[in-house]
Each structure stands twice: as structure tokens, then as C-alpha cells.
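Engineer: predicted structure and sequence below. I'll ask about it afterward.
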Amino acid sequence: MEQIRQYFESEFRITPSDWEVFSSKLSRHVFPKKSKLLQMGKVENHLSFIEKGIVRLYIPLKDGELTFGFVFSGAFVSAYDSFLTQKPSEYVVETITDTVLWRLGHKELQEVYASSNIGNLIGRKASEELFLKKSKRELSLLRDSAEQRYLNLFDERPELLREIPLKYIASYIGVTPQALSRIRRRIS
């Protein structure tokens, strides 16, 4: 919990009383790799902060999967559209590695909003972070080549890419595993 507290102190200058309200609603969960945090068709009821691990978001297809996001430690993760609307998710949220999450339920977040000065700021920051990741991804798909998308992902967290299977990376940048192998050979 110390990592999330440091994050909130650096981002929001959270007061001890606001931290007490917020932290009392958090629960720590440990998930082994390949755990489905949310199944497609289920409603997202958690906003989670990743203490340790990597999570991916993907759409199951008849002939495979389409990975559209990776979230690393020190960041929020959620099927946020489902969380906000309380409607079924159109995608899956799954751990890639052993993962530790600090989770806040939808109901508990509403209580934090109502009972602390910092609640709305925390909610806004989480929303902004998730929105910016989504926008960055969309722009990359529109303007960057698959090779550039691979290099961008490699620049973001190179130490963690060793833990992401190449088939997920290929799906994320929009190519087959074979095409990713060619990209990797070209740039090495």
C-alpha cells in the first residue's frame, strides 16, 4: 500500500485524513499470471492500481485475439467504459505476469467521492490517465507503422517487454507473429 500512498502524495498532496478515507476502501489482491480480472460480457466493478505486474486488455475473436492495451505497475487499470456505465464489457482484462492490485469497488469509489476532499481529484486523475493511454494508442494506430508501434512500446518499458509473449506484442501492433519476427530482425 505504500507504493500507492507515495503515488497519491506525489500526484495530489493527499492529506492524512483523506488518505485514511481512501485507503480504508482499498483491498489488496494477488493474481497469478493468466488470471482473467474481467471476462467479456461482465460488468467492471473495480478501479485498480497495479503495485506489481502487467495486465493486458484484449478482444477475443473467432480466429485469435486482438490485444489493444498493456498496463504496467504504477498505473491504473480497469475496463473503464464498463466501470463508468456499469454495462457489460466488450473485452477481457487479464494478467500477463503474477500481479498485485489495490482495488476499489464502484460503490466504494462513490463513497470516497462523497466523504473526502480528494476523492474527485483521484477519480479525475484515474480517468485522465486511462483516457490519455487510449488516445495515444488510437493516434499510434492511425499514424505509425507497425515497426514504429513496436519501437514505441519498447521505449515505454523495455525491461518489462521481456515478460510479454511475442504473440501478444504482435497482436498489439497489428501484425502476425511472423511479421513481428521480420521487424525484430530488421531493427536488431
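Structural biologist: Structure received. What you see is a predicted model, and the numbers here were worked out from it, not measured in a lab. Residues are numbered from 1 along each chain as shown.
Engineer: please make it C-alpha for all contacts and neighbour counts, starting now.
Structural biologist: OK.
Engineer: can you show me the strands along this protein?
Structural biologist: With DSSP state E, the ranges of strands along the chain come out as 27-31, 36-38, 46-52, 54-61, 64-72, 76-77, 92-95, 99-105.
Engineer: next one for the comparison:
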Amino acid sequence: MRFTFPYEFASGYDSFLAKTPSAYQIEALSDSILWTLNEENLQPFYKHTEAGNKMGRILSEKLYINKCKRLTSLLTESPEERYTHLMSEQPRFIQLIPLKYIASYIGIIPQALSRIRRRIY
């Protein structure tokens, strides 16, 4: 699970690269504009435009870094630390996300998140 916010890129990039169906889905929690892209459209964009090639590299690097940060967070931080980091990174938007999704994101059940929130506030 990952949250993206306005002007961020969301993707099932692993399944795109492997050319396999995704094991997960992308769900919009608010009004969104979505563009879809398949390999048939993307490869010529990469191949024939320098900007396309650069943009593809930058987006894939960002996705990789985000995935590494997420894994490191899950392995080294407590759920309370993950929650406080999420709150400090996106405080305005995090209020729009249902608590059950936040709990799932930080790897706990909603009741444990309620206890964390009581301790913090």
C-alpha cells in the first residue's frame, strides 16, 4: 500500500515491467484525473524523445526510492514512528484518508492506531 498525493505519480510499475497482472489495485479516495499508459505507447516515447527517456528514468528512480524507504520504514520503525512520519510529511492530505487505510499502511489494526493517536494527542 502506498498513498500518493496531488501531482504525484502512482503506478503498478512492477507488473508493468514484468508484463504480468498486478497483485494489487490503485484506488482513488478523492476526485482524480488518471492517465493510463501501456508499453506499446510508452516505448516509442522513451525511444524517440530525450525528454520522455529522462522522465521515464526519473519516475522509475522515484518509485524505487519510495519502495526502499517504505521497506526500510517497515523493518526499522515502530508503528508510532511510521504514523508520526506520515503526519509530518502530508498533514493536510492525511486528514482525508480513512483511519482504516492509515492503519493498514503502517502495518497495524485500526484499534492499535486509535491507541497511538490517543497517546500522541
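Structural biologist: Everything's here; your move. All figures in this text were calculated on a predicted structure; none of them were measured in a lab.
Engineer: from E39 of the second structure, how far out is the residue of the second structure positioned farthest from its centre?
Structural biologist: Residue farthest from the centre of the second structure, counting by C-alpha atoms, centre = their mean, is H48 at 28.9 Å. Using C-alpha to C-alpha, to the nearest Å, H48 of the second structure is found at 14 Å from E39 of the second structure.
Engineer: and for T84 of the second structure?
Structural biologist: For T84 of the second structure, the distance to E39 of the second structure - C-alpha to C-alpha - is 38 Å.
Engineer: more neighbours, those two?
Structural biologist: T84 (15 against 11; other C-alpha atoms under 10 Å).
Engineer: and that one, what pairs with it in the first structure?
Structural biologist: When the first structure is aligned by TM-score structural alignment, T84 of the second structure is paired with L151.
Engineer: then L75 of the second structure?
Structural biologist: In the first structure, the residue paired with L75 of the second structure is L142, using TM-score structural alignment.
Engineer: tally of neighbours for its match?
Structural biologist: L142 of the first structure, neighbours per other C-alpha under 10 Å, totals 8.
Engineer: could you do V100 of the first structure as well?
Structural biologist: There are 20 residues near V100 of the first structure, going by other C-alpha under 10 Å.
Engineer: and it, how far from K133 of the first structure?
Structural biologist: 21 Å.
Engineer: export the strands of the first structure as TSV, with columns for distance to W19 of the first structure.
Structural biologist: TSV is the format used below for the strands of the first structure (distance: least, C-alpha to C-alpha, whole Å):
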stretch	distance to W19 of the first structure
strand 27-31	14
strand 36-38	26
strand 46-52	15
strand 54-61	26
strand 64-72	23
strand 76-77	17
strand 92-95	27
strand 99-105	13
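Engineer: so which of those strands gets nearest D155 of the first structure?
Structural biologist: Among the strands of the first structure, strand 64-72 comes nearest to D155 of the first structure, with 13.4 Å by C-alpha to C-alpha.
Engineer: quick one: map I65 of the second structure onto the first structure.
Structural biologist: The alignment partner of I65 of the second structure in the first structure, by TM-score structural alignment, is L132.
Engineer: tell me how far that match lies from H106 of the first structure.
Structural biologist: Look at L132 of the first structure and H106 of the first structure: by C-alpha to C-alpha, they are 21 Å apart.
Engineer: swap in S27 of the first structure?
Structural biologist: Applying C-alpha to C-alpha to S27 of the first structure and H106 of the first structure gives a distance of 13 Å.
Engineer: so where in the second structure does stretch 72-79 of the first structure end up aligned?
Structural biologist: Counting by TM-score structural alignment, stretch 72-79 of the first structure corresponds to 5-12 in the second structure.
Engineer: do the same with stretch 31-41 of the first structure
Structural biologist: Under TM-score structural alignment, stretch 31-41 of the first structure has no counterpart anywhere in the second structure.
Engineer: how near is A10 of the second structure to L17 of the second structure?
Structural biologist: 14 Å.
Engineer: and the closest residue to G52 of the second structure other than its chain neighbours, how far is that from M55 of the second structure?
Structural biologist: Leaving aside its sequence neighbours, G52 of the second structure sits nearest to Y46 (C-alpha to C-alpha, 6 or more residues apart in numbering; 4.9 Å). Noted for Y46 of the second structure: a distance of 8 Å to M55 of the second structure, by C-alpha to C-alpha.
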